[in-house]
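> Predicted coordinates and the sequence they were generated for:
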Amino acid sequence: MLTWRAVRKFVWGDVPETRAEQILLLKIDWFILSYCCLMYFTIYLDTSNVANAYVSGMKEELHMYGTQYNKLNTIWTCGYIIGMIPNNLMLQVVSPRIWFPSTQIVWGVLTFCASTVKNINQLYAIRFIQGVAEASAFIGTHYVLGSWYKTGELGKRSGIFTSSGLIGTLFSGVLQAAVYQNLNGVSGRSGWRWLFIIDGVITLPIALYGFLVFPNVPSTTTAFYLSEEERRLAVARIQADKKLNAKGAHGQLSWDLVRRVLGRWRWYGCSLLFLVSGECESFGSNNLMGLWLKAVGGYTVEEVDYYPSGVTAFGIVSTLVCATWTDSTRSRARWPVLVWISVAVIVASICIVVWSSPTGLKFFAYYLAGASYTGQATTFTWANQICADDDQERAIVLASMNMWNNAVNAWWPLIFYPATDAPKFRKGMWAMIGTGVATLMVTFFVWYMEQREKRSRLVLEEDDGDGDVKISEKDVDVETVSAT
């Protein structure tokens, strides 16, 4: 039995102590993860479809030239940045169960519209509005996950959520190749136009599913599949695990929040961490392998769609393995994962910048760079863990991390990864080496500050004589939920 428990803990995180908590965890795993993962899958499917459409005929049909492909991504990023704060503020006003699916319907309809564009300017406008609509999904989901899951459960769930987006990227390449083979020219539409239509068909039913099952956060949930006792238990177990600061309760905004956020290192350190480490994903997010294959020639359209899927596949495996490992360790240390992705992208960049290297080594380098996707789940899980004692600070830190990364990502590819630099991307490879080194430095800074804060907290607890906070199901009453 001990062996089975150890295996279960390694695979799925901390094992609940009571049957009631086991049933609760099973329910929130099924309903929260199923919708969040499907929603994120459609975002990455939509984003990746643009890259796959570009190398599958869209470039020629819309007469795209120069860096217009990069500008298309930058315009989406600008919409994403502009929409981030309003979307996340709306989550404090409108139920996430309503807001998430509503925005998903918007970008699903716009995906249909993308299949009808006649020129690049029309596609620019659609991509900008899609960026605004998609802005709340990623960071909003990490906030919701951190509201429902304990520290020992969160890493694996964040990894599964992030991997669902990568599966969307992986599926997009396979889907585009299949569409090009079977639907190109059907009803007078190009294969890349059919790709957007199919994407929209996939997106809208998932939005309707969200209206039905998404449960909001524990303190406000009215989900039909949770009993009153389970709702109270959901609140209590998070309070016991995170010792939630009363000033940081969901929905109770005050000016003291500004002092708490700006007066501590967390906002600065975590924002800088994802600002830097997020750019390690440039290999995959800019489809550099696809652009390389198209530029060197000798590959079919299907091969240009298929081969870059290996980058994403390696990213999925790396994300799930690292998330499982970090949750299973006693210390819940997240920093080794950042070291891993830094080393991976540095090695990959060196292999590519030495252009005389064999083609096989370049394939290996691009696939190895897929490890960079692991940073998403890890950095946001780490931030959730660092800010676990203050719910409002946690929400702002998570949003700021994504905002600052996208603020850099709006112009970074235009300078270092323009499509015109294919196939060598020499500037980009040197920039990636620098990014990997910078990620190592910032990771050490965040780890050091986290350890210093832990030591200070232990000293205060010893001085105050406070013990661990333990809340059982019997100790929870309605007033606890109301106060939260």
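Nice, I can see it. Residues are numbered from 1 along each chain as shown.
> When you work out contacts or count neighbours from here on, use the C-alpha atoms and nothing else.
Fine.
> So V55 sits against E302, correct?
No: the pair V55 / E302 is not scored as a contact, 9.7 Å apart, by CA atoms under 8 Å.
> So which of these two has more stuff around it?
Neighbour count, other CA atoms under 10 Å: between V55 and E302, V55 has more, with 21 against 18.
> Would you mind measuring from the more buried one to Y299?
From V55 across to Y299, the span is 11 Å (CA to CA, to the nearest Å).
> next one: S164
28 Å.
> if you count what's nearby, which of the two comes out ahead?
S164 (25 against 13).
> Report all helices and strands that the helix or strand harbouring the more buried one contacts.
Here S164 sits within helix 151-182, counting by DSSP states H and E. In terms of contacts (3 or more CA pairs under 8 Å, 6 or more residues apart in numbering; DSSP states H and E), helix 151-182 is packed against helix 34-53, helix 120-148, helix 191-213, helix 301-306, helix 309-328, helix 374-386.
> ok, second structure coming up, stack it against the first:
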Amino acid sequence: MASPPNEVKPKLSVEHIDALDKRQNGVHLDKFGAATELSPEEKSLVKKLDLRMMPILWFMYFMNFLDRNAIVNGKINKMHKDLHLVGTQYNTCVSIFFVGYLVGQVPSNMLLTRIKPSHYMAGWTMAWAIVSTLMVLVKDYHGLLACRLVLGITEAPFYPGALFMISSFYTRKETATRMSVFYTGNLLASSFSGLIAAGIFARLDGKHGLEGWRWLFLIQGVITVLVAGIAYFILPNAPLQTRWLTPDERQLAHDRIAQDTTQKKGKVDVWKGLRESALDYRTWVFALMQNLHLSANGFKNFLPTVVQTLGFNTTITLVLTCPPYLIAAFASVAVSWSSGRFNERTWHITLSKAVAIVGFVVGTATLSIGSRYFAMVLFVGATYGVNNIVLAWTAGVLGQTDEKKAVSLAIVNTLGNLSFVYTPYLWPDTDAPRFGKAMYASVGFSAGVVLCAWVMRLVLQRDNKKIRATDNEAINFYMY
């Protein structure tokens, strides 16, 4: 097959070429060109990555979400009253975080392909930790608004950067599961943040003249400072530049991702990566899919408030926010593992969203305490696996170059998180206890995700036919 104009072929090692020869002979190859089993060397490498890279990324994300969502639990401790917030001012403070969060993601991931991730990611983690800690000093609405905006800017590099790092070390079959395990940092933070907050509020509220919510910001911020310091020494860089991999492991880490990428190209200028991503219409289909998915997830900033409408006291309310997220963590890993195991995306998204839709409908159709709590378990538990599948799918389809993949992940995540700018306004306190506007909107958003997934499936089936038609020796195809 002739190379497209201006395409830069990646430099392949001897081992890489041997592996490609074996794949062309039909050894250990599935219908998409992905390896069906790993060599002992690959298994050892993956285990090392799982034990070194994944835990620190997980802890960083756990603290990322605790710091970001301290405001949610702070409201239960009457933070909004202490700061004299009125009308939609609290909702605006929740929303403004995502303005800063959205602005920085694309340029940040462009830089990440040129700066050592261990330095870059740890540095930004330290920055948001300091901002979060300083929120203890906030006195009014304007101070909280400013801190939330800056917190969003400093947290912006982490999540898309972590996604790029994971996709740079793991194959398509492995990525969804690792992203899901990584995402449990979010889910377990959501699950246990209520319990952590309840303990701090019960023991420290009023101590040394500080309200419980101020102690929450202070304690979590200081812990994140420590995590950032550890991350500086543990995080990997690019596969060929990671100091705790042996030379052979570095080459293997690089080669196996190159083998696994459909229509792989060599390194390009970061601006070309941006241009290629922006001009690929599949980027925008994935972005719409993620936006609709996260629009349906608007409940995550209001779940304690929704649980509170069941009529229990503050402590029990915070405790009851825990089980739905615990179930979601297990379900997310299981669904993502299944998606990777069977190389399937569309049906996993469709069935997950169908369960979530049932939960949204039941949640607003009845005032029964038991039924409403069960509905919360359904729509929380069925939702989060979809996030990891969409992002892993994005990395697999738009990973022709590292620069394009980094930008594409940032664009998809940025436009997905745009939903958190407007969805807080779907949850006014006046809609309690049913929150019908938000629940039925989430039904529509979820249905839109399913439609986008099937459109992408048809697009990729067509793209695979084109690859086969132009190269009868092609061995690598897009997964759907």
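Structure received. Remember, it's a predicted structure, so these values are computed and weren't measured experimentally.
> Present the helices and strands packed on helix 151-182 of structure 1 as a markdown table; the columns should include distance to E60 of structure 1.
What follows is these, written out as a markdown table (distance: least, CA to CA, whole Å):
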| stretch | distance to E60 of structure 1 |
| --- | --- |
| helix 34-53 | 10 |
| helix 120-148 | 11 |
| helix 191-213 | 11 |
| helix 301-306 | 13 |
| helix 309-328 | 23 |
| helix 374-386 | 34 |
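> so what corresponds to I200 of structure 2 in structure 1?
Per TM-score structural alignment, the equivalent position to I200 of structure 2 in structure 1 is V179.
> any idea what sits nearest its match, other than its immediate chain neighbours?
Of all residues not flanking V179 of structure 1 in the chain, G191 sits nearest, at 5.7 Å (CA to CA, 6 or more residues apart in numbering).
> and what of F192 of structure 2?
Looking at F192 of structure 2 with CA to CA, 6+ apart, the closest residue is C322, at 5.9 Å.
> residues touching the aligned partner of the one you found in structure 1, list them.
Using TM-score structural alignment as the criterion, C322 of structure 2 maps onto S309 of structure 1. Taking CA atoms under 8 Å, 6 or more residues apart in numbering, we find S309 of structure 1 in contact with 169-170, 173-174.
> again with C270 of structure 1
Neighbouring residues of C270 of structure 1 by CA under 8 Å, 6+ apart: 379, 383, 397, 401, 446.
> Try it again at 6 Å.
For C270 of structure 1, no contacting residues are found, by CA atoms under 6 Å, 6 or more residues apart in numbering.
> Equivalent analysis for S328 of structure 1, please.
Counting by CA under 6 Å, 6+ apart, S328 of structure 1 touches F10.
> So what does it match up with in structure 2?
By TM-score structural alignment, S328 of structure 1 lines up with R341.
> Now for whichever residue in structure 1 pairs up with L163 of structure 2, how many residues are close by?
Aligned by TM-score structural alignment, L163 of structure 2 pairs with H142 of structure 1. Residues within reach of H142 of structure 1, counting by other CA under 10 Å, total 25.
> And W382 of structure 1, by the same measure?
Neighbours of W382 of structure 1 using other CA under 10 Å come to 21.
> now do the one 3 residues further on
Burial of Q385 of structure 1 is recorded as 21 neighbouring residues (other CA under 10 Å).
> One more: the one 10 residues further on?
By the measure other CA under 10 Å, the count of residues near A395 of structure 1 is 24.
> S339 of structure 2 too?
26.
> And the closest residue to it other than its chain neighbours, how close does it get to K465 of structure 2?
Among residues not flanking S339 of structure 2 along the chain, R345 sits closest, at 5.9 Å (CA to CA, 6+ apart). Plainly put, R345 of structure 2 is 18 Å away from K465 of structure 2 if you go by CA to CA.
> ok, the two, which is more surrounded?
Comparing R345 of structure 2 with K465 by other CA under 10 Å, the one with more neighbours is R345, at 25 against 12.
> I'd like the distance between the more buried one and A176 of structure 2.
Separation of R345 of structure 2 from A176 of structure 2 (CA to CA) stands at 10 Å.
> do A469 of structure 2 as well
Distance from A469 of structure 2 to A176 of structure 2, counting by CA to CA: 29 Å.
> Those two: which has the busier surroundings?
The neighbour count for A469 of structure 2 versus A176, taken as other CA under 10 Å, is higher for A176 (35 against 11).
> Identify the residue of structure 1 aligned to V459 of structure 2.
Using TM-score structural alignment as the criterion, V459 of structure 2 maps onto M449 of structure 1.
> Can you give me the neighbour number for its match?
Neighbour count of M449 of structure 1, defined by other CA under 10 Å: 14.
> Does the aligned partner of I349 of structure 2 in structure 1 lie in a helix or a strand, and which?
Here I349 of structure 2 is matched to L338 in structure 1, going by TM-score structural alignment. Using DSSP H and E, the element containing L338 of structure 1 is helix 335-353.
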